[in-house]
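> Here is my input; please provide its structure:
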Amino acid sequence: MKVSEQKTKSPAYAGMLLLLFPCLFSPNLFSPLSRSSPSLFSEWNAPKPKHLHLLLNALLSQPPFKRQLDLWSPLPDQGWKPCQHPTLTPYLPKSRGYIQVFLDGGLNQQRMGICDAVAVAKILNATLVIPHFEINPVWQDSSSFAEVFDVDHFINSLGNEISIVTELPSEYAWSTREYYGTGIRETRIKTAPVHASADWYLENVLPILQRYGIAAISPFSHRLAFDNLPINIQRLRCKVNFEALVFVPHIRALGDTLVNRLRDPGDLARQSTGKYAVLHLRFDKDMAAHSACDYGGGRAEKLALAKYRQVIWQGRVMKTQFTNEELRNQGRCPLTPEEIGLMLTALGFSNNTRLYLASHKVYGGEARIAALRKMFPRMEDKRSLASSEERGKVEGKASLLAAVDYHVSVDSDIFISASPGNMHNAMLGHRAYKNRKTIRPNMGLMGQLFLNKTTDWTQFQNAVVAGHKNRQGQFRVRKEKQSIYTYPIPDCMCPTRN
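Coordinates of the predicted model:
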């Protein structure tokens, strides 16, 4: 009997898996995370593989050579290239005042906010103060703009577009985050609508600038429209995102070190193609709780995630009215590490693939990653590739760790994200700008395939390959209201042929 014909519930099937791959069921691997120190969010039932009938086949299969060759081949010229920006320095008119913005969210959300802040300063003919980063309530990171991004490069790159200062002159020294947090202030704009137009800023912010010489906008996330803006404003946003925003030297240096080790992995060099893929595995507790899907951790996990939603979001995010099956059919459940591993194997990634795991914290710990690691034993991350001394300047700082992952991801031969999100969106756009391969998981298809417990490996493999044929970096022209940071054509890129 072929492996793919084994029945899902068969004791012999599970026994074969246990004999061949005992580490998947190691007592240490699936033991409770910390029985000695229970907390509000304790989950005692560590996750085990959910798709055994597919997992065994994935572990035993070897993708056809042609499929691997096609998978790793670079993208051809698709008829678009980054637009050239003027090199001459134009005359900058006299500034109308200073613009401050306070940015929340994680690194990639802040990145988009910076681009929008530059554009708003240009619209208002104002001087931009280097944006202030709020402390993220989930990651608890207090890193500043200057700790993440190269300030000098940022200012110099945009010197012919707008005026930028690192701090306010003494007469405006009172305009601080603390000042705006202690009461209603006439210089703070709290009413900027999501995706506000250029006219909104001219009508509502410009009068404050003209009266006080300064305006502080908070909140500012997603506060500038993607449509009906002058082409020079759109191109400026692209210039900020893809050229002006570079990480500080020590982040770039660590990122380059990781890239070099991934491309030349020491003693294994003879097995290496010099290529590597990045998997962004956003499967943290925040994502798991927000999605309200069932991830196989049993009642304890469901209760813990419900408690997390209640405490962290205080009722703003409630359990969805849809069942787990409905959510998965709609493609609204993040893929688990096991599921993304099965998808990658079906697409043609072999167990010799040099895979870099870009992730903050994986919900469920090492137990949750065990099946993925078994499918891809050469999987690496920041901690396996770099020493504690090399990581010293970024360790414990979520934004800096995310910046390292971003750097490694942009340079990779292939990038895959396990679920949509800000990192997925940012990388989709940045890699399109560089014409590099990015695989977008078909979430609806994958959800349906994983719900069907009768699908054998061959059927699963064929469905995955067919469902991702046109989701590997082919250019997509931006539609109305879509983000230019995710879809840079046609705002950021110009045709190579007229």
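> going forward, measure contacts and count neighbours with C-alpha atoms only.
Fine.
> mind listing the strands for the stretch 201-350 of the chain?
Per DSSP state E, counting those that start in this stretch, the stretch 201-350 of the chain carries strands over the ranges 214-217, 277-280.
> Please dump those into CSV; it should also carry mean neighbour count for every row.
Converted to CSV, the strands of the stretch 201-350 of the chain look like this (neighbours: other Cα atoms under 10 Å):
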stretch, mean neighbour count
strand 214-217, 23
strand 277-280, 24
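> Relative to Met446, which of these is closest?
strand 277-280 (16.4 Å; Cα to Cα).
> helices and strands around that closest one, which ones?
Here strand 277-280 touches strand 355-358, strand 414-417, going by 3 or more Cα pairs under 8 Å, 6 or more residues apart in numbering; DSSP states H and E.
> quick one: contacts for the closest residue to Leu103 other than its chain neighbours?
Take Leu103 and drop its neighbours on the chain: the residue closest to it by Cα to Cα, 6 or more residues apart in numbering is Phe133, 5.0 Å away. Contact analysis of Phe133 by Cα atoms under 8 Å, 6 or more residues apart in numbering lists 102-104, 110, 142-145.
> The structure of the following sequence is requested for comparison with the preceding one:
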Amino acid sequence: MVFKSKIKWVALLVLTLSLGSMVAHLSMTKFSSMNLIQYSAKDALSHDFPNIVSPVIRNKRLWGTVRSLESLQPYANPRNSYPVPNENTNGFIFAKIFGGFEKIRSSICDLVTISRLLNATLVIPEIQESTRSKQISYKFKSFSYLYDEEQFIASLKNDVNIVKSLPEHLKAARRSNEFPIFKPKNSASPNFYIKEILPNLKKAKVVGLIITEGGCLQ
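Next up is the predicted model:
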């Protein structure tokens, strides 16, 4: 009986030692794997993004004193390379705009650009009510319903000459359709206006544009 008891204790001791050895081995394996993964990830990250692992501020001016902004001016302010338009323009451009708010806005921007390009005086555009003018009140009849005409003219005085209407001696001729009228596409190029519209503008002194595609310049 005593011999059997000793054998049991020896077997239990061996089993305990084996279990402890297994646990220690698994722990060492897990620790080594974690170190290997962390090292590999860190090594790859430092290779691809060296500034993240070891941040270095190369440009110290980034945190320096900000220079005064007083020297900056709006682009519309006159300068040698961008002179103020003179009063002797090539003529007047009047326009009728059809469409919703988005088309009206983009069309007005194009008209300002074209007037500057052709050295023309822009007449306040006429916004035409139509069934295609979605999201616009049926009451609107003019440019002033949507925008402040005085502010529009004043804010662009250094870019283009703008008037509220044609001079009196030209209104009758317009009512008689004596001036050429064009319906440019929204993909029309600057060359189209220089080669096609400008000669007519210089000859007739007035041209009309009908804009229906939400713009008249590519």
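> in the second structure, which of the contacts of Phe133 of the first structure remain in contact?
Checked against the second structure using both residues aligned by TM-score structural alignment, their matches' Cα atoms under 8 Å, those keep these contacts: 102-104, 110, 143-145.
> Now do the SS call for the aligned partner of Thr131 of the second structure in the first structure.
Under the alignment (TM-score structural alignment), Thr131 of the second structure maps onto Pro137 of the first structure. The three-state assignment at Pro137 of the first structure reads coil, by DSSP: H, G, I helix; E, B strand; the rest coil.
> Give me the neighbour count for Pro137 of the first structure.
12 (other Cα atoms under 10 Å).
> What is the burial count for Lys374 of the first structure?
Neighbour number of Lys374 of the first structure under other Cα under 10 Å is 19.
> and what of Val53 of the second structure?
Neighbour tally, Val53 of the second structure, other Cα under 10 Å: 13.
> was I right about it contacting Ala44?
No - the pair Val53 of the second structure / Ala44 is not scored as a contact, 10.3 Å apart, by Cα atoms under 8 Å.
> how close does Thr121 of the second structure sit to Met22 of the second structure?
Thr121 of the second structure sits 93 Å away from Met22 of the second structure, going by Cα to Cα, to the nearest Å.
> So between the two, which is more surrounded?
Thr121 (26 against 12).
> Could you measure from Ser21 of the second structure over to Ile7 of the second structure?
In terms of Cα to Cα, Ser21 of the second structure sits 21 Å off from Ile7 of the second structure.
> circling back: just the buried ones from the contacts of Phe133 of the first structure?
102-104, 110, 143, 145 (16 or more other Cα atoms under 10 Å).
> For my notes, confirm His407 of the first structure occurs in a helix.
Yes - remark: His407 of the first structure belongs to a helix, assigned using three-state DSSP.
> remind me, longest strand of the first structure?
strand 98-103 (DSSP state E).
> Which strands or helices does it pack on?
So strand 98-103 of the first structure, by 3+ Cα pairs under 8 Å, 6+ apart, packs with helix 107-124, strand 127-129, strand 132-133, strand 214-217.
> For the corresponding residue of the second structure for Ala117 of the first structure, list the residues it contacts.
The alignment partner of Ala117 of the first structure in the second structure, by TM-score structural alignment, is Leu111. Contacts for Leu111 of the second structure (Cα under 8 Å, 6+ apart) come out as 122, 216.
> so where do the helices sit in the second structure?
2-48, 50-53, 101-117, 149-155, 168-175, 190-192, 198-204 (DSSP state H).
> The ones you listed: which one's closest to Ile162 of the second structure?
Of all the helices of the second structure, helix 149-155 comes closest under Cα to Cα, at 5.8 Å.
> ok, average deviation of the closest one from the first structure?
Compared with the first structure after the fit, helix 149-155 of the second structure shows a mean deviation of 0.7 Å (mean Cα distance after the TM-score superposition for the first structure).
> Determine which of the strands of the stretch 201-350 of the first structure approaches Thr345 of the first structure most closely.
Each of the strands of the stretch 201-350 of the first structure has some distance to Thr345 of the first structure by Cα to Cα; the shortest is strand 277-280, at 12.8 Å.
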